[in-house]
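Asker: Dropping a prediction and its sequence here:
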Amino acid sequence: MSNHWFLTGASSGIGRHLAELILAAGDDLTATARKPESLDDLAAKYPSQLRVEALDVTVKDDIAAVVARAQARRPVDILVNNAGGGVIGATEEMSDAEVEGQIALNLMAPIHITRAFVPAMRLRGSGRIIQISSASGQGSLPTSSLYHVAKWGLEGFSECLRQELEPFNLFVTLIEPGGARTSFSHNLQFASEIAAYRDTPAGHIRKMFETAGNELYTLDPQKIAQAIVDVATSDHPPLRVTLGGDAFGVVQAALQSRLAFLQSQEALARSVAFDS
């Protein structure tokens, strides 16, 4: 039997590749995009399988109605929270609107959408929730503090949710890709620059993003999308899937560094208990 997928951010990048794979496999798809006309070609090609919904995922009040229409069509088997975007700049350089926007888009939106689907999935006793995170959900880089806040938050939320929902045969999976060659990089926004940061690590990394070409984005989004489909449709999806040699290196280095530091602090950690 075919699956019914709900996919946010379907108009471009990994989301677009996912949409094409899902439909080509014969599954049903409810796809959301801020500009639904960007999916007109797929709607014409797959009129019975694809329903496109206009949705800005940061507008919480619009989520419930879109989810209700999707569920009325047929129960959703697989949710993919894919919509996202980045703002590059030192923390001080970011405006309040940029700070709040990063949290709204990359953290609160997937939380709200996930919560909207959980009750029906739990009652049905089946479902897959796929969160498109990033290697940035485990590592950190100057100029991306709010993106990291959102992705680290999504990782913690999803790890807890996995433990809550697995007894109901619901599986939550975090996808942690590295640099994919998609429009994401072209759509990066840059905070207003403060000159004092130009010769600091934050300034150097900002410059790298401003001037980067394809050499920074080596991953094939089609292969990433196929990996996501394979994981989402497996019998027992894992909690985390890291995709890309660059992502593997970032996550490995971050975990090794944290473990080494933790071990160096063991004596201090154990020193604060009551004396026996």
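Answerer: Alright, I've got the coordinates. Residues are numbered from 1 along each chain as shown.

Asker: okay, CA-based contacts and neighbour counts for the rest of this
Answerer: Will do.

Asker: Look up how far residue 266 lies from the residue located most distally from the centre of the chain.
Answerer: With distances taken from the mean C-alpha point of the chain and given as CA atoms, centre = their mean, the most distant residue is residue 276, at 46.8 Å. In this view, residue 276 and residue 266 are 18 Å apart by CA to CA, to the nearest Å.

Asker: what do you get for residue 158?
Answerer: When distance is defined by CA to CA, residue 158 is 28 Å away from residue 266.

Asker: Same check on residue 20?
Answerer: Using CA to CA, which is the criterion applied here, residue 20 is 50 Å from residue 266.

Asker: So between those two, which is more surrounded?
Answerer: Each of residue 20 and residue 266 had its neighbours counted (other CA atoms under 10 Å), and the higher figure belongs to residue 20 (16 against 10).

Asker: That one - nearest residue in space that isn't next to it in sequence?
Answerer: residue 42 (7.7 Å; CA to CA, 6 or more residues apart in numbering).

Asker: could you point out the longest strand in the chain?
Answerer: Here the longest strand in the chain is taken by residue count, with DSSP state E as the criterion, and it is strand 170-177.

Asker: Mind listing what's buried along the strand or helix carrying residue 253?
Answerer: Residue 253 belongs to helix 245-264 when elements are defined using DSSP states H and E. Of the residues in helix 245-264, those buried under the neighbour-count criterion (16 or more other CA atoms under 10 Å) are 246-248, 250-251.

Asker: One more to weigh against that first structure:
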Amino acid sequence: MTQASTTSKVWFITGASRGFGALIARDALLRGDRVIATARNPQTVIDALGEQANLLALKLDVTSETDAQAAAKQAVARFGRIDVLVNNAGYGLLGGVEEASADEVRKQFDTNVFGLLHVTRAVLPTLRAQGSGHVINISSIGGYMSHQGWGVYCATKFAVEALTEALHTELAPLGVRATVVEPGFFRTDFLNADSVVSTANHIAQYADSVGVMRTLMAGANHKQPGDPAKLASAILKLADDANPPLRLALGSDTVAAIQKKNQAVEAELQQWMAVSTSTNHDDVTA
């Protein structure tokens, strides 16, 4: 970590009526920051956070680019700037890759990927004009390491990782930062029926893979190791850092999973190195 900024910030947070979004908004407001908190129904934001002078609750369905553009304009009209964009809105699709219908896959990408892009495109002109700001995209350990039963969801989070890597490089010369946050399992309502959708189709032959995951998730709700309040505190520290990282893993389970995958990838790379490097033209020496 580098030296933290103590300047009051203006936050734009999607999916802010509950879960991580509401907790981040609450903590930002408690320290005197100003917050644009968005949800499909802005009244749910007021219900969660109360009426406050520093809070602007806005309607935003992230799947609507029109909503995103309108919300960004309202935010700047009210507070004059945006310092931190937190792309938090999203949901999970539990089911095997083959089990997921085209419509279920499309809806998952519409929210988790295209929705994030709608909001990011709407806010970035303000950050570029300021020559400052920080885009924080909430991914998942599933954005770094895919899992059985979560293939489509993880595919959306892999996309978020790729987009953030590119943004990190593209925005740096403009004074704007981009970070992807990779939470593990936190004790939120993520596994509730309104946050996770199960595929309508269940194929019996996947009982030993996808079926095992369904059973595991049914017993894991509200028993996850991560503390959501501590995640919110970590996001504020991230936003205050003068030189934020490209990636921020949150949770000891995420750290362990990343280390395990990195070791496996390196071992496999070495095992197949001769084949991997055998495909160059003969006139290529390196």
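Answerer: Yep, it's here. Bear in mind the structure is a predicted one, so any value in this text is a computation, not a measurement.

Asker: counterpart of residue 222 of the first structure in the second structure?
Answerer: Counting by TM-score structural alignment, residue 222 of the first structure corresponds to residue 229 in the second structure.

Asker: My error: substitute residue 71 of the first structure in the last question.
Answerer: Residue correspondence, TM-score structural alignment: residue 71 of the first structure in this structure matches residue 76 in the second structure.

Asker: Please list all residues in contact with that match.
Answerer: With contact set as CA atoms under 8 Å, 6 or more residues apart in numbering, residue 76 of the second structure has these partners: residue 82.

Asker: how close does it sit to residue 97 of the second structure?
Answerer: For residue 76 of the second structure, the distance to residue 97 of the second structure (CA to CA) stands at 41 Å.

Asker: repeat for residue 219 of the second structure
Answerer: Residue 219 of the second structure sits 22 Å away from residue 97 of the second structure when distances are taken as CA to CA.

Asker: go on, residue 162 of the second structure?
Answerer: Relative to residue 97 of the second structure, residue 162 of the second structure is positioned 21 Å away (criterion: CA to CA).

Asker: The helix or strand hosting residue 229 of the first structure packs against which elements?
Answerer: The secondary structure element spanning residue 229 of the first structure is helix 221-232 (assigned by DSSP H and E). Helix 221-232 of the first structure makes packing contacts with helix 13-24, strand 127-132 when contacts are defined by 3 or more CA pairs under 8 Å, 6 or more residues apart in numbering; DSSP states H and E.

Asker: what's the most buried one of those?
Answerer: Among these, judged by mean count of other CA atoms under 10 Å, the one packed with the most neighbours on average is strand 127-132 (a mean of 25).

Asker: which SS class is the residue mapped onto residue 52 of the first structure from the second structure?
Answerer: If you follow residue 52 of the first structure across to the second structure using TM-score structural alignment, you land on residue 57. When the structure is reduced to helix, strand and coil (DSSP: H, G, I helix; E, B strand; the rest coil), residue 57 of the second structure reads as strand.

Asker: is it true that residue 57 of the second structure touches residue 37?
Answerer: Yes. In this structure residue 57 of the second structure lies within contact range of residue 37 using CA atoms under 8 Å: 4.9 Å.

Asker: so what sits against both of the two?
Answerer: Between them, residue 57 of the second structure and residue 37 share the contacting residues residue 45, judged by CA under 8 Å, 6+ apart.

Asker: looking at it, residue 110 of the first structure is touching residue 81, isn't it?
Answerer: Yes. The pair formed by residue 110 of the first structure and residue 81 meets the contact definition of CA under 8 Å, at 5.7 Å.

Asker: okay, and the common contacts of those two?
Answerer: In the contact map built from CA under 8 Å, 6+ apart, the residues linked to both residue 110 of the first structure and residue 81 are residue 131.

Asker: ok, back up a step: what does the helix or strand following the longest strand of the first structure rub up against?
Answerer: Toward the C-terminus, strand 170-177 of the first structure is succeeded by helix 183-186 as the next helix or strand (DSSP H and E). The contact list for helix 183-186 of the first structure, computed with CA under 8 Å, 6+ apart, reads 12-13, 85.

Asker: Against residue 98 of the second structure, how distant is the residue mapped onto residue 196 of the first structure from the second structure?
Answerer: Taking TM-score structural alignment for the superposition, residue 196 of the first structure sits opposite residue 204 in the second structure. Distance, residue 204 of the second structure to residue 98 of the second structure, by CA to CA: 12 Å.

Asker: In terms of neighbours, single out the busier of the two.
Answerer: A side-by-side neighbour count of residue 204 of the second structure and residue 98, using other CA under 10 Å, places residue 98 first with 15 against 9.

Asker: And that one, how close does it get to residue 40 of the second structure?
Answerer: Using CA to CA, we find residue 98 of the second structure at a distance of 30 Å from residue 40 of the second structure.

Asker: So which bit of the second structure is the helix holding residue 253 of the first structure matched to?
Answerer: By TM-score structural alignment, helix 245-264 of the first structure lines up with residues 252-271 in the second structure.

Asker: mean per-residue distance, that stretch to the first structure?
Answerer: On superposition with the first structure, the average gap between stretch 252-271 of the second structure and its aligned counterparts reaches 1.4 Å (mean CA distance after the TM-score superposition for the first structure).

Asker: And the helices in the second structure, which stretches?
Answerer: The residue ranges that make up the helices of the second structure, judged by DSSP state H, are 19-30, 42-49, 65-79, 102-109, 116-130, 151-171, 210-220, 228-240, 252-271, 273-276.

Asker: Let me have those in TSV, extended by distance to residue 144 of the second structure.
Answerer: As requested, the helices of the second structure are exported to TSV (distance: least, CA to CA, whole Å):
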stretch	distance to residue 144 of the second structure
helix 19-30	19
helix 42-49	30
helix 65-79	27
helix 102-109	17
helix 116-130	18
helix 151-171	6
helix 210-220	18
helix 228-240	18
helix 252-271	7
helix 273-276	23
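
Asker: looking at these, which is closest to residue 141 of the second structure?
Answerer: Nearest to residue 141 of the second structure among the helices of the second structure is helix 252-271 (5.7 Å), distances taken as CA to CA.

Asker: could you give the angle of that closest one to strand 176-183?
Answerer: 100 degrees (axes from the mean of the first three to the mean of the last three CA atoms, to 10 degrees).
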